[in-house]
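Asker: Provided below for reference: sequence and predicted model.
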Amino acid sequence: TSKKDSHVYDSILLKLEKNIVEYDVYSTDVVDPVDLLEPGVIVDVDVSRLPDAARDEVVSYVCRQVLQRAMAGRILPTLIVIEEAHLYLRSDVETAAKQAIVRIAREGRKYGVGLLIVSQRPKRLDPDVLSQMNSLCVLKIMQPEDQNYVRQYSEWLTEEMAAALPTLERGEAILLGEWVRMPVAVLIDKHEGKRRGTTISAAKSWLKAKNSREREVARQVEEEEMVKAAESYF
């Protein structure tokens, strides 16, 4: 290689070494979320801010580890909840996360691993997974294609029920499947705890930023006036 190429390689190595040290890549203090599982405890693995590839790997790892440990009898029965499931279970894409989730849908119940998937767009879900769901909690669905898709994979949802889905109010749902003897409409209790997944208010965010800037400007003006007062005093 030329001296120019060698210089480029050295620069890249220096940057890599710097990042390895800065981000503590080889740290042994990292906590495995699966190790936190114990009776009565909810382990929340938030991957919402990760890039798609990293998010897929994390979801795949957690699902595979839970199933493997359950098969070995190393953990108690566990329920895995997949929020925004359409991000991992698209019918037209094969990913590591999807493979791990599909395997749990097929085999998990034999080893005490349950699966709960949550999605606002059921039409995007892989039919192989949706067909494995024994019970459904169907909330308001506006899109006809989503309604038809759910009907296609749920023998309990009648045409009349599907027609009523767009009219459901917040908190209203229809339960279908093995957890009820017959389809039943329910009103879900309002969650009074910490809210997550709600729509961000742009107006409130802008107002908060505006107030923060105004406070910062006021603080700077006050500091400048104090400096001027001190200079005139001395």
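Answerer: Good, I have the coordinates.

Asker: use CA for all of it now, contacts and neighbours both
Answerer: OK.

Asker: Please, where are all the helices along this protein?
Answerer: When secondary structure is read from DSSP state H, the chain shows helices at 3-22, 52-71, 96-107, 127-130, 144-152, 159-164, 202-233.

Asker: now the ones you listed in CSV, with distance to residue 119?
Answerer: Formatted as CSV, those follow (distance: least, C-alpha to C-alpha, whole Å):
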stretch, distance to residue 119
helix 3-22, 37
helix 52-71, 16
helix 96-107, 14
helix 127-130, 11
helix 144-152, 11
helix 159-164, 17
helix 202-233, 24
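
Asker: Out of the ones you listed, indicate the one that is most buried.
Answerer: helix 96-107 (a mean of 19; mean count of other C-alpha atoms under 10 Å).

Asker: so how far is that helix off the chain centroid?
Answerer: 16 Å (C-alpha atoms, centre = their mean, to the nearest Å).

Asker: Check which helices and strands it is in contact with.
Answerer: Judged by 3 or more C-alpha pairs under 8 Å, 6 or more residues apart in numbering; DSSP states H and E, helix 96-107 is in contact with helix 52-71, strand 113-117, helix 127-130.

Asker: Mind doing that once more with 10 Å?
Answerer: helix 52-71, strand 78-82, strand 113-117, helix 127-130 (3 or more C-alpha pairs under 10 Å, 6 or more residues apart in numbering; DSSP states H and E).

Asker: relative to strand 113-117, how tilted is that helix?
Answerer: 120 degrees (axes from the mean of the first three to the mean of the last three C-alpha atoms, to 10 degrees).

Asker: quick revisit: how about the helices of the chain, which one is nearest residue 32?
Answerer: helix 52-71 (8.8 Å; C-alpha to C-alpha).

Asker: tell me the angle of the closest one relative to strand 113-117?
Answerer: 150 degrees.

Asker: counting contacts, what elements does helix 52-71 pack onto?
Answerer: Looks like helix 52-71 contacts strand 78-82, helix 96-107, strand 113-117 (3+ C-alpha pairs under 10 Å, 6+ apart).

Asker: Looking at these, which is nearest to residue 207?
Answerer: Between the helices and strands packed on helix 52-71, strand 78-82 lies closest to residue 207; by C-alpha to C-alpha that is 33.9 Å.

Asker: wait, what's in contact with residue 145?
Answerer: 121, 122, 123, 151 (C-alpha atoms under 10 Å, 6 or more residues apart in numbering).

Asker: let's see 8 Å
Answerer: Taking C-alpha atoms under 8 Å, 6 or more residues apart in numbering as the criterion, residue 145 is in contact with residue 123.

Asker: ok, structure two:
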Amino acid sequence: MYDYADRIKVFRNPNSTGRYSEEELDNVLSYTIRFSDLSGEDVCEIIGIPEAWSNIKNAIVKAINSLKGDMGDAYTQEHFIEILERSKDQHSQRALKYARKIKRFKVFGAITTPIDEMLKPAQVSVVDLSGLNDASMDYIVYRILSDAFYRVASQQFEYPVFLFIEEAHKFIPPRNIKRMSREIITTIAAEGRKFGVFMTLISQRPSKIDSDALSQCNSQIILKISNPLDQRAIRESSERLGESLLRDLPGLNIGEAVIVGEITKAPVMVKIRKRITKEGGADIDVIKMLRMAREEAEIEERISKERYESLSTEDSMWSEI
């Protein structure tokens, strides 16, 4: 048992494609958002309705607004589909084909997991967003970050909060790409420290992160970077990274990193130890898996051959009788 393992909570959405089952992990909790929390515009984003499809978008927004007026917060995905099915409006019927996509996203269910379940003293909360499309992940990140920042800024939660955003380029890309979570990430990056909210952006493609957000990162831990665009993004966001260190980045080995910024007086190179917990996000070992597949195929082939030879022997014995 690892120290502090009981303080780690994994919030897993119903669409999760995580490689470990709940039986293999401790402290796994369900994460869902009540479907009725979504606005009509949110639903359009999640099911992929383009801005130009104004008639279909208006039909969906109208259906959601009608449900809110008639049922308050008590309606579900099924009610949403039903109201479009009953409508004789041609745009509602066209919208129906796209609206049915919402059933794929079981994370939007009957209840919302309270932010207070995630914000607890000395607790690490891991939110598993695997199995969702980018729009769903964007909405969930927006919700969690907004709720967490409000709790701390309003002093409803009195302890510092540290936020780690994996695949950050998905949530705060360059400004020509629309993202719901952009504003709250930018706000936390600029103002979070004075309230006690600290944020770490994690990405393998820093060039795909909004340059303003990247420049707000006071310290950087940089692993091997070969792409020239990513190198340029790092150089432009960090005044303390010299050209010589920048040239060294493509040659870093696994686990080696350069640390620059306010966290250290001068740039330093470090060797990060191997993890002691289970791996959750690395690529599979293709060579190992192919070797296992070949071994399994050879075993099955041998069993089939032995079974065939056994049956042939029995047939021969019956022929002699």
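Answerer: Sure, I can see it. Bear in mind the structure is a predicted one, so any value in this text is a computation, not a measurement.

Asker: Need the TM-score between these chains.
Answerer: Remark: TM-score between the superposed chains equals 0.76 [TM-score structural alignment, normalised by the length of the first structure]; 206 aligned residues with a C-alpha RMSD of 3.3 Å.

Asker: Excluding chain neighbours, give the residue nearest to residue 182 of the first structure in space.
Answerer: residue 176 (7.0 Å; C-alpha to C-alpha, 6 or more residues apart in numbering).

Asker: tell me, how many neighbours does the one you found end up with?
Answerer: For residue 176 of the first structure, the count of nearby residues is 21 (other C-alpha atoms under 10 Å).

Asker: Report the separation between the residue mapped onto it from the second structure and residue 131 of the second structure.
Answerer: Under the alignment by TM-score structural alignment, residue 176 of the first structure pairs with residue 260 in the second structure. Per C-alpha to C-alpha, to the nearest Å, residue 260 of the second structure is found 35 Å from residue 131 of the second structure.

Asker: returning to what we had before: so can I have a markdown table of the helices and strands packed on helix 96-107 of the first structure showing distance to residue 98 of the first structure?
Answerer: Shown next, in a markdown table, are these (distance: least, C-alpha to C-alpha, whole Å):
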| stretch | distance to residue 98 of the first structure |
| --- | --- |
| helix 52-71 | 7 |
| strand 78-82 | 11 |
| strand 113-117 | 12 |
| helix 127-130 | 9 |
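
Asker: Indicate which one of these is closest to residue 195 of the first structure.
Answerer: Residue 195 of the first structure lies closest, by C-alpha to C-alpha, to one member of these: strand 78-82, at 17.0 Å.

Asker: whereabouts in the second structure does the closest one align?
Answerer: In the comparison with the second structure, strand 78-82 of the first structure aligns to the range 161-165 (TM-score structural alignment).

Asker: Check stretch 157-164 of the first structure too.
Answerer: Aligning stretch 157-164 of the first structure against the second structure (TM-score structural alignment) gives residues 241-248.

Asker: Pull the residues that contact that stretch.
Answerer: By C-alpha under 8 Å, 6+ apart, stretch 241-248 of the second structure touches 231, 235, 258, 260, 267.

Asker: show me the contacts for the second one.
Answerer: By C-alpha under 8 Å, 6+ apart, the contact list for residue 235 of the second structure reads 241, 242, 246.

Asker: Contacts only, for the aligned partner of residue 225 of the second structure in the first structure.
Answerer: Under the alignment by TM-score structural alignment, residue 225 of the second structure pairs with residue 141 in the first structure. Contact analysis of residue 141 of the first structure by C-alpha under 8 Å, 6+ apart lists 120, 147, 165, 166.

Asker: quick one: which of those residues is most hemmed in?
Answerer: Ranking those using other C-alpha under 10 Å puts residue 147 first, with 23 neighbours.

Asker: Residue 155 of the first structure versus that one, what's the distance?
Answerer: Distance of residue 147 of the first structure to residue 155 of the first structure, computed by C-alpha to C-alpha: 13 Å.

Asker: now residue 167 of the second structure: how far from residue 312 of the second structure?
Answerer: Using C-alpha to C-alpha, we find residue 167 of the second structure at a distance of 58 Å from residue 312 of the second structure.

Asker: and if you look at residue 245 of the second structure?
Answerer: Distance of residue 245 of the second structure to residue 312 of the second structure, computed by C-alpha to C-alpha: 71 Å.

Asker: same check, this time on residue 204 of the second structure
Answerer: From residue 204 of the second structure to residue 312 of the second structure the distance is 59 Å (C-alpha to C-alpha).

Asker: What lines up with residue 106 of the first structure in the second structure?
Answerer: That one, residue 106 of the first structure, aligns with residue 190 by TM-score structural alignment.

Asker: Was I right to think that match contacts residue 217?
Answerer: No - between residue 190 of the second structure and residue 217 there is no contact, the gap being 9.2 Å when judged by C-alpha atoms under 8 Å.

Asker: and stretch 94-109 of the first structure, how far out from the chain's middle?
Answerer: 16 Å.

Asker: Mind listing residues that contact it?
Answerer: Residues contacting stretch 94-109 of the first structure (C-alpha under 8 Å, 6+ apart): 56-61, 63-64, 67, 88-89, 113-115, 128-129, 132-133.

Asker: Mind doing that once more with 6 Å?
Answerer: 56, 59, 60, 63, 64, 88, 89, 129 (C-alpha atoms under 6 Å, 6 or more residues apart in numbering).

Asker: Need the counterpart of the last one in the second structure.
Answerer: Pointing back at residue 129 of the first structure there. Looks like residue 129 of the first structure aligns to residue 213 there (TM-score structural alignment).

Asker: how near is the spatially closest residue to that match that is not a sequence neighbour to residue 210 of the second structure?
Answerer: Spatial nearest neighbour of residue 213 of the second structure, chain neighbours left out: residue 186 (6.0 Å); criterion: C-alpha to C-alpha, 6+ apart. From residue 186 of the second structure across to residue 210 of the second structure, the span is 9 Å (C-alpha to C-alpha).
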